[in-house]
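**Student:** model the structure of this input:
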Amino acid sequence: MPRPPLLLLVLPLLAAQEPPPGPAAASAERRCFCQVTGHLDDCTCDIETLDAFNNYRVFPRLQTLLENDYFRYYKVNLKRKCPFWDVLSHCGIRDCAVEPCQSNKIPDGIKSAGYKYSQEANTSDQDCEEAERLGAVDESLSEKTVEAVRKWTQHDDSADSFCEVDDIQSPEAEYVDLLLNPERYTGYKGSDAWKIWNSIYEENCFKPQSVKRPLNPLASGRGENEGNMFYNWLEGLCVEKRAFYKLISGLHASINIHLSARYLLQDTWSKKQWGHNATEFQQRFDEILTQGEGPRRLKNLYFIYLIELRALSKVLPFFERPDFQLFTGDKDRDGEVKSLLLEILHLIKSFPLHFDENSFFAGSRREAAKLKEEFRLHFRNISRIMDCVGCIKCRLWGKLQTQGLGTALKILFSESQILSLPERGPSPSFHLTRQEIVALFNAFGRISTSVKELENFRNLLQTVQ
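**Tutor:** This next block holds a predicted model:
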């Protein structure tokens, strides 16, 4: 028997603990969530089904998975120069900083794995033969040529990538413990943050020259009528370009939910308190305060959830191969973590209302290839903008979440290669680096957390007087 919608399960519990909300309270909850219900555009799924599936089944298992060593350590270069404009690191509070891991705190298996994801991948005969062959050649190569070969290899590896990823072999790349550096409100806002999102929306989302109004939801002067005109225009776009905007909007909404849910409520010399800020949430998602934009942003959150959920269902064969390990050096624990990972992926695979990605790039072969490449390049450019974020902690989570979404897109457009994977050994057509795996699951963990937090904000707004 299917579970009832999440809201129906929550309301009786609230009624037993709190008096009925007054008119103002009902209005606050209704203005954020009244439109966030029913079927999603371009999808066959409804929001109530997604809430129940995520909050009761996926979210608790995923949080347990992400607490394990394999997924908590992410190697990243937070010192890369912004390629578009000069950046002065700026943050409102000291919690903007990121504390990198000391080398002796990182499991040996993770440090030795490098780009690879398992012990077998590190020590396979093919890798050894390749290393021996290249070792014999390298002695006769100049440093300039060696660097050129390295760049050629990176170019080949990124041919199907939707992100420009860090060179984790760079001396500036460091491991970060994601559990000790959580995503939360840091005080990073104003013109610097506006510039980041403005560049993403205005320069990288698809917009014909005939559309003069800003895509950036933070731009001033966007009235409700103008917003309605924009969404009417958006519906006229092809499904791929419409999806691109919804993905960016959904990611933006998810980040704003995290910042509202882990807001700095108290900061004194003796105490710091982080928690839910309902007022901040309303500023970002209330229908009236956002001139009609807020509920649409929340629906786009569910859209990106469905996209990443579908990617995880597609990549199951990659992780099911017998020789795949989530290698940290602790054999027993690694086996347990892989079992949990497969349990989650099989659960996701069982979801009955997955997004149908076959609607993407379904035109002629030439048109589809051109549009897919344009789609990929736009997203790669967005991944480069993350190096322009002035708040270092915001940069960390921005880079991770864009790499995770880019990995999901890579998976969706690699179905034939995944289905033809060999049972053992490396594949010449599809592989995921450890960085991509860590980013993929942590990025989905962020989206999953956002969906779960909507339940908490619903409850809070019902009690607001």
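**Student:** CA atoms for contacts and neighbours, from now on please.
**Tutor:** OK.
**Student:** now do the SS call for Trp274.
**Tutor:** strand (DSSP: H, G, I helix; E, B strand; the rest coil).
**Student:** my read: it touches Ser260, true?
**Tutor:** No: in this structure Trp274 lies outside contact range of Ser260 using C-alpha atoms under 8 Å: 9.8 Å.
**Student:** and for comparison, fold this next one:
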Amino acid sequence: MGRRWVFLIGLVGAVWLLGSGHGGQQPPVTAAQRCFCQDEVPDGIKSASYKYSEVANNLIEECEQAERLGAVDESLSEETQKAVLQWTKHDDSSDNFCEADDIQSPDAEYVDLLLNPERYTGYKGPDAWKIWNVIYEENCFKPQTIKRPLSPLASGQGKSEENTFYSWLEGLCVEKRAFYRLISGLHASINVHLSARYLLQETWLEKKWGHNITEFQQRFDGILTEGEGPRRLKNLYFLYLIELRALSKVVPFFERPDFQLFTGNKVHDAEKKMLLLEILHEIKSFPLHFDENSFFAGDKKEANKLKEDFRLHFRNISRIMDCVGCFKCRLWGKLQIQGLGTALKILFSEKLIANMPESGPSYEFHLTRQEIVSLFNAFGRISTSVKELENFRNLLQNIH
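**Tutor:** Predicted structure coming up:
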């Protein structure tokens, strides 16, 4: 399944739209949401006139390390450009968990994800911490008086603060606990990728990427993280099961005759759809999915309010990702947040999916091209993280 999955990602989800804010605008600036860092993307990359030029693709060599490794290769083949525009015409729309970038905005750019893999970019330190701090502190239903364990922006933390945090977390309803675990799992997954595709050596001839065991241990070793690392990895597996469950439940949407991939070639459309359904049916046969029936199972009015809170919090996190200074980090951060938001949208739309007509427009449940690309690429990233954990485990065993 692994090779087929990679092949599918390359065909279904290679191109994603990255906008600058929403319709070219940054999110409203508040004390909680201001952009904490300067825009590090070279002007040539942002300029529409450079969009597919050789200059834009070579600018990466002229910047400092964080800018250089974080820059995005924006080149698309002519065939891919036509296919994207064709698919856009067939997009559906609905209330989404994440802010959708305006396709018509002059700042919106289509990015070939295969040319821009997620890996170490040099973007770290206070700027990166502040972005994640805003996400955790103000969007995970947490009061300011409760401090997260090992928060790099908090000082003087000890065991008592850790105990207080987890006592508070256990006291939350299952939905809010799940929300925190999903964000923590996503954060862990991103850190696994950065440790697995780390810039080990760079010369003027080539860059050598590989597994950085020290970096991985600093983030996840039980002793070095005072027990926090293993919790993060458990949350990663939790996220994996959530997205796996969503893929299994959305199969009827992709089975409909009206659903097409619009690769630009009708024969390829049919072939790729068969491949997609083959993988989705294999996922559906997996017996140990997450059971979401315990979510929003109480009072209907309260459940609907909580569900709306979920949606608004995810939309807010999507906006916060626009403040990330590293272009490539912003690309993959927004994509994975939108992929997770799409997974939640699917899980919370079970009745709508069940009532879809067999043919014709589906007015109750829709997935846009952007959501589909995000969904599959996000799950591809989480699946890669799970595989990389096995690789790191083997590397650590060889050391000892």
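**Student:** comparing Trp274 and Ser260 of structure 1, which residue is more hemmed in?
**Tutor:** Ser260 (25 against 15; other C-alpha atoms under 10 Å).
**Student:** which ones are touching that one?
**Tutor:** Ser260 of structure 1 makes contact with Arg184, Tyr185, Gly275, His276, Asn277, Ala278, Glu280, Phe281, according to C-alpha atoms under 8 Å, 6 or more residues apart in numbering.
**Student:** show me what it lines up with in structure 2.
**Tutor:** Alignment note: Ser260 of structure 1 maps to Ser195 in structure 2; criterion TM-score structural alignment.
**Student:** so its match is in which element?
**Tutor:** helix 174-196 (DSSP states H and E).
**Student:** so which bits of the next helix or strand after that helix are buried?
**Tutor:** As assigned by DSSP H and E, the chain's next helix or strand after helix 174-196 of structure 2 is strand 198-202. Of the residues in strand 198-202 of structure 2, Tyr198, Leu199 count as buried by neighbour count, 16 or more other C-alpha atoms under 10 Å.
**Student:** sorry, back to before: once aligned to structure 1, how far is the helix holding Ser195 of structure 2 on average?
**Tutor:** Taken over the aligned residues, the distance from helix 174-196 of structure 2 to structure 1 averages 0.2 Å (mean C-alpha distance after the TM-score superposition for structure 1).
**Student:** that helix versus strand 198-202: what angle between them?
**Tutor:** 20 degrees (axes from the mean of the first three to the mean of the last three C-alpha atoms, to 10 degrees).
**Student:** quick one: Lys338 of structure 1 and Thr328 touch, right?
**Tutor:** No: using C-alpha under 8 Å as the test, Lys338 of structure 1 is too far from Thr328 to be in contact (11.4 Å).
**Student:** of the two, who's got more company?
**Tutor:** Thr328 (22 against 18).
**Student:** where in structure 2 does stretch 9-27 of structure 1 fall?
**Tutor:** Using TM-score structural alignment, stretch 9-27 of structure 1 pairs with nothing in structure 2.
**Student:** what does that stretch rub up against?
**Tutor:** Asn459, Leu461, Gln462, Thr463, Val464, Gln465.
**Student:** any of these buried? List them.
**Tutor:** Asn459, Leu461, Gln462, Thr463, Val464.
**Student:** among those residues, which are in helices?
**Tutor:** Using DSSP state H, the members of those that fall within helices are Asn459, Leu461, Gln462, Thr463.
**Student:** follow-up on the earlier one: nearest to Leu65 of structure 1 among the contacts of stretch 9-27 of structure 1?
**Tutor:** Taking C-alpha to C-alpha as the measure, Leu65 of structure 1 lies nearest Asn459 of those, at 27.0 Å.
**Student:** just tell me what that closest one corresponds to in structure 2.
**Tutor:** Counting by TM-score structural alignment, the partner of Asn459 of structure 1 is Asn394.
**Student:** for that match, give its distance to Ile213 of structure 2.
**Tutor:** 11 Å (C-alpha to C-alpha, to the nearest Å).
**Student:** how about Ile346 of structure 2?
**Tutor:** 36 Å.
**Student:** okay, these two: which has more neighbours?
**Tutor:** Using other C-alpha under 10 Å as the criterion, Ile346 of structure 2 and Ile213 rank with Ile346 on top: 23 against 16.
**Student:** list the residues that contact the counterpart of that one in structure 1.
**Tutor:** Ile346 of structure 2 maps onto Ile411 of structure 1 when the alignment is built from TM-score structural alignment. Residues counted as contacts of Ile411 of structure 1 (C-alpha under 8 Å, 6+ apart) are Ala311, Lys314, Val315.
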